[in-house]
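Engineer: Below is the structure, and that's it, no one-letter string:
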């Protein structure tokens, strides 16, 4: 037996038997995304600060 769930092939289990994503999992992903954005912004700010210092030399 095969069933389809969200476009992927699932063998042996109906689509309704899959549990939804737990809320803490989604919350962890949001925190990880936020940490990535903040880190990326900090790196760009540091590079800009270094570039400004180099141009003054």
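Structural biologist: Structure's in. What do you need? Keep in mind that what you see is a predicted model, and the values were worked out from it rather than measured. Residues are numbered from 1 along each chain as shown.
Engineer: Please count neighbours and contacts with C-alpha atoms only from this point.
Structural biologist: OK.
Engineer: in this structure, which spans are helices?
Structural biologist: Using DSSP state H, the helices of the chain run over 23-56.
Engineer: Centre-most residue in it?
Structural biologist: Closest to where the C-alpha atoms of the chain average out (Cα atoms, centre = their mean) is residue 33, at 4.9 Å.
Engineer: What's the separation between that residue and residue 26?
Structural biologist: Distance, residue 33 to residue 26, using Cα to Cα, to the nearest Å: 11 Å.
Engineer: And here is the other one:
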């Protein structure tokens, strides 16, 4: 085979540079789960906050 096309670089195997997000997430599976739990906590907290504001607004209108 000839040389690679111009503009492409080949890294030595095991250089460790250029690891993609997918490769990093496969090596740290618990990290993805932590982000998912943080997202769920954020959504639940936001819904609870809106429900609290709605209850306060309902109580104020009765005054």
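Structural biologist: Yep, that arrived. If you're wondering where the values come from, they're calculated on a predicted model, not measured in any experiment.
Engineer: So after superposing, what's the score?
Structural biologist: The TM-score (TM-score structural alignment, normalised by the length of the first structure) is 0.68; 45 aligned residues with a Cα RMSD of 2.2 Å.
Engineer: just to revisit the earlier point, any shared contact partners between residue 33 and residue 26 of the first structure?
Structural biologist: The contact sets of residue 33 of the first structure and residue 26 do not overlap (Cα atoms under 8 Å, 6 or more residues apart in numbering).
Engineer: what's the burial count for the alignment partner in the first structure of residue 30 of the second structure?
Structural biologist: The alignment partner of residue 30 of the second structure in the first structure, by TM-score structural alignment, is residue 24. By the criterion of other Cα atoms under 10 Å, residue 24 of the first structure has 9 neighbours.
Engineer: What distance do you get for residue 24 of the first structure to residue 38 of the first structure?
Structural biologist: Applying Cα to Cα to residue 24 of the first structure and residue 38 of the first structure gives a distance of 21 Å.
Engineer: same thing with residue 10 of the first structure?
Structural biologist: Taken as Cα to Cα, the span from residue 10 of the first structure to residue 38 of the first structure is 38 Å.
Engineer: Specify which residue of those two has the higher count of neighbours.
Structural biologist: residue 10 (14 against 11).
Engineer: ok, now which ones touch that one?
Structural biologist: Counting by Cα under 8 Å, 6+ apart, residue 10 of the first structure makes contact with 2-4.
Engineer: Of the residues you listed - the most surrounded one?
Structural biologist: In terms of neighbours by other Cα under 10 Å, the contacts of residue 10 of the first structure top out with residue 3 at 14 neighbours.
Engineer: Confirm for me that that residue is in contact with residue 13.
Structural biologist: Yes. Using Cα atoms under 8 Å, residue 3 of the first structure is in contact with residue 13, at 6.9 Å.
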